[in-house]
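Asks: What follows is a predicted protein model with its sequence.
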Amino acid sequence: MIATATALLSPQVLKEARQRERRVAWQQTRVAWLFIAPAVLMVTLFLLTPVVFNVILSFTKWQKFTGLDQFAGFNNYARLFRLPYFSEALANTAVWVVGAVVFPLAVGLGLALLLRNIPFQETFKSLFFLPRVLAPTAVAAIWYYVYAPRGVLNSAVSGITGTPFDFGWLYDPATITGSVIVTFVWQTVGITMVLLLLGLAAIPKDPIEAARVDGASNFQIFRHIVWPLLLPTVLVVTILNVAAGFTTFDLLWVMATSFPGKRTLSLAVYMYYESFSNGAWAYGSAVAVVLGAMVITVSALLAVVQARVSRNIR
């Protein structure tokens, strides 16, 4: 028996065992790469290649069909801070992102808390989620006529007050941004509500029941138990809404692109305007690079916070 064990542990046997393990590992790796190769190819062709090309393009003088072979260095990026429209678009984007994060989260959390323990929950969830399946351009067109001087909103106000009301919601500087944000909230609150409902369903009931036995109020339970445990889901929703707020184009282009003074410009709209309306493709690419860098930076910071919160909860 000892001789058999010694033979099994001999250098030659161990070497052959290691070789077999390497062959099996290589075969498994090869099979795994065969499965993921189509996805890698698609991502490379349709995502990474355009991104790399756009970054290269931002360092050229390409305008319409000339200048692609001329190197411009950082001139396009320096031009960003010399033109007032970029600063205005940057400020508008910041306002838009804050509104796109705060309001859908607040409304979605309220709906999630309201719907989690009521009858016909699935029916209400479907109704609130329905706008999410509509195309953003269709949503923008619908709400454009809601806000029209003789649209649904003004007709409702006229019916309530009994006096004619034809306020131009999309033509007044004080209301245009808020009007578009309301449209965005209407479209996105459904997915926010569903994600928060999933987060609420994952919270264990034992701490909540123990807190109720100890006489804690609903607000105290929410503040000290529900909210800390729901925070990772809230951060995931925030990351999604931040990315959507930075890159939203359809609603602004359809509903507010004709507003005078460029007050409604966002970086996404400004990028399109410079690239396709003015033909300054290289400059528009520089705007796109800055926008992409902002989205990646903010999303990465939120992801780090979300990971730390998740570790603390565990």
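Replies: Sure, I can see it. Numbers count the residues shown, from 1 in each chain.
Asks: going forward, measure contacts and count neighbours with C-alpha atoms only.
Replies: Noted.
Asks: ok, and what's touching stretch 242-254?
Replies: With CA atoms under 8 Å, 6 or more residues apart in numbering as the test, stretch 242-254 has contacts from 93, 96-98, 100-101, 136-137, 139-141, 144, 180, 183-184, 264-265, 267-269, 291, 295, 298-299.
Asks: Please verify my assumption that Met271 contacts Gly284.
Replies: Yes: with contact defined as CA atoms under 8 Å, Met271 counts as touching Gly284 (4.8 Å).
Asks: Relative to Ala89, how far out is Trp295?
Replies: One thing to correct before we go on: residue 295 is Val, not Trp. 15 Å (CA to CA, to the nearest Å).
Asks: between those two, which one's more packed in?
Replies: Neighbours per residue, other CA atoms under 10 Å: of Val295 and Ala89, the larger number sits with Ala89, 21 against 18.
Asks: okay, pairing it with this:
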Amino acid sequence: MIPASAILSPEVLREARHRERRVAWQQTRIAWLFIAPAVIMVTVFLLAPVVFNVVLSFTKWQKFTGLDQFAGFNNYARLFRVPYFSEALGNTAFWVVGAVIFPLAVGLGLALLLRNIPFQETFKSLYFLPRVLAPTAVGAIWYYVYTPHGVLNSVISGVTGSPFDFGWLYSSDTVTGSVIVTFVWQTLGITMVLLLLGLAAIPRDPIEAARVDGASSGQIFRHIIWPLLLPTVLVVTILNVAAGFTTFDLLWVMAGDYPGKRTLSLAVYMYYESFSNGAWAYGSAVAVVLGAMVITVSALLAVVQSRVSKNIR
């Protein structure tokens, strides 16, 4: 048996601390070995392009010339002189609001309807199916729904009994709403599923107690279900805000005659300036502004979501 004095001796303690540090270092190396591929991919395919794009926005690069010429904030100052940017900014704000409110409202309604009905999984699969389709394919499908001789006008003609050939995507009054309907159709499934998960996590005891006390369904939803569901609602809102800011496929496929369309957004405007006009530095400035807006709004919503979750706990 080892004497107690030997166990507590400084040499033994130093050896134990050295062994602990060696084991911790080995574990750290193994951990970095596993995460290294992900770190490399994120750095090469995400962080490096973002840094290059920011640097590019301060140059005069246009059609393979001017990458080595410093432009300062000229590209950013140009944003406020070009009318298309302000139009795209306003359209983007309108689009984001629509991309948040409508999927959330319809998805919440469906989640409340489907949570206690038979064959719930079947309905969830049907509503989630559009989510697995590529946005380009969804845009192409709905483009032919909205054409003057498309499905929607054929249905209206059949109901009214008179020919109807309205161009939904060719009128500034209806094009934005038409694309938002398509966006809601595609994102409704994931929104509904996330809200169903949030509803399933709500404890039944407060609801049953409120019913025993005579509370109505509206009162239960307002004072119990909604406050407990709010963190999930904020998560869905963050996802829809990011999707609304960066949506490009649907807008380009369904109403891609830019500029001049009511649906001109910052994402589409960035693409148009970069690849159609060849103004890559200016397009990079638009991308930086768009990215800053997404990060700012998402960070604010994340802070609100964190505080709401702490208050509920």
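Replies: Cool, the structure landed. What you are looking at is a predicted structure, and each value in this text was computed from that prediction instead of being measured.
Asks: quick one: Pro164 of structure 1 is in a strand?
Replies: No: secondary structure of Pro164 of structure 1 (DSSP: H, G, I helix; E, B strand; the rest coil): coil, not part of a strand.
Asks: Mind telling me what element the nearest residue to it once chain neighbours are set aside is part of?
Replies: Distance criterion CA to CA, 6 or more residues apart in numbering; nearest residue to Pro164 of structure 1, sequence neighbours excluded, is Ser158 at 5.2 Å. Here Ser158 of structure 1 is covered by helix 152-161, with elements defined by DSSP states H and E.
Asks: Report all helices and strands that that helix contacts.
Replies: helix 136-146 (3 or more CA pairs under 8 Å, 6 or more residues apart in numbering; DSSP states H and E).
Asks: So for the helix it packs on, what gets flagged as buried?
Replies: 136-137, 139-140, 143-144, 146 (16 or more other CA atoms under 10 Å).
Asks: Next one: the residue lying closest to Arg132 of structure 1 once chain neighbours are set aside from Leu109 of structure 1, what distance?
Replies: Sequence neighbours aside, Gln187 is the residue nearest to Arg132 of structure 1 in space, at 5.2 Å (criterion: CA to CA, 6+ apart). Gln187 of structure 1 sits 15 Å away from Leu109 of structure 1, taking CA to CA as the criterion.
Asks: just Arg18 of structure 1 next, same as before
Replies: Where Leu109 of structure 1 is concerned, Arg18 of structure 1 sits at a distance of 55 Å (CA to CA).
Asks: Counting neighbours, go ahead and name the busier of these two.
Replies: Taking other CA under 10 Å, Arg18 of structure 1 and Leu109 do not tie; Leu109 has more neighbours (21 against 12).
Asks: contacting residues for that one?
Replies: Leu109 of structure 1 neighbours (CA under 8 Å, 6+ apart): 192-193, 196.
Asks: Make a markdown table out of those residues and add neighbour count.
Replies: Formatted as a markdown table, the contacts of Leu109 of structure 1 follow (neighbours: other CA atoms under 10 Å):
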| residue | neighbour count |
| --- | --- |
| Thr192 | 26 |
| Met193 | 26 |
| Leu196 | 26 |
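Asks: Which ones among the residues you listed lie within strands?
Replies: Of the contacts of Leu109 of structure 1, none are assigned to strands by DSSP state E.
Asks: would you turn those residues into JSON lines with distance to Arg223 of structure 1?
Replies: Output for the contacts of Leu109 of structure 1, formatted as JSON lines (distance: CA to CA, whole Å):
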{"residue": "Thr192", "distance to Arg223 of structure 1": "20"}
{"residue": "Met193", "distance to Arg223 of structure 1": "19"}
{"residue": "Leu196", "distance to Arg223 of structure 1": "16"}
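Asks: Let me see the ranges of the helices in the stretch 151-300 of structure 2.
Replies: Using DSSP state H, counting those that start in this stretch, the helices assigned to the stretch 151-300 of structure 2 run over residues 151-160, 175-200, 204-212, 217-220, 226-246, 249-254, 266-271, 280-312.
Asks: picking up where we left off before, so what's the residue count around the residue nearest to Pro164 of structure 1?
Replies: Ser158 of structure 1, neighbours per other CA under 10 Å, totals 15.
Asks: just Phe45 of structure 2 next, same as before
Replies: Using other CA under 10 Å: Phe45 of structure 2 sits among 11 other residues.
Asks: Which position in structure 1 pairs with it?
Replies: Matched by TM-score structural alignment, Phe45 of structure 2 corresponds to Phe46 in structure 1.
Asks: Please determine how far Val152 of structure 1 is located from Pro228 of structure 1.
Replies: For Val152 of structure 1 relative to Pro228 of structure 1 (CA to CA), the value is 41 Å.
Asks: rewinding a little: pull up the gap between the residue nearest to Pro164 of structure 1 and Phe165 of structure 1, please.
Replies: For Ser158 of structure 1, the distance to Phe165 of structure 1 - CA to CA - is 5 Å.
Asks: Please report how far Val54 of structure 2 lies from Leu290 of structure 2.
Replies: Taking CA to CA, one finds Val54 of structure 2 at 12 Å from Leu290 of structure 2.
Asks: cool, Val181 of structure 2 as well?
Replies: 23 Å.
Asks: who has more neighbours, the two?
Replies: The neighbour count for Val181 of structure 2 versus Leu290, taken as other CA under 10 Å, is higher for Leu290 (19 against 15).
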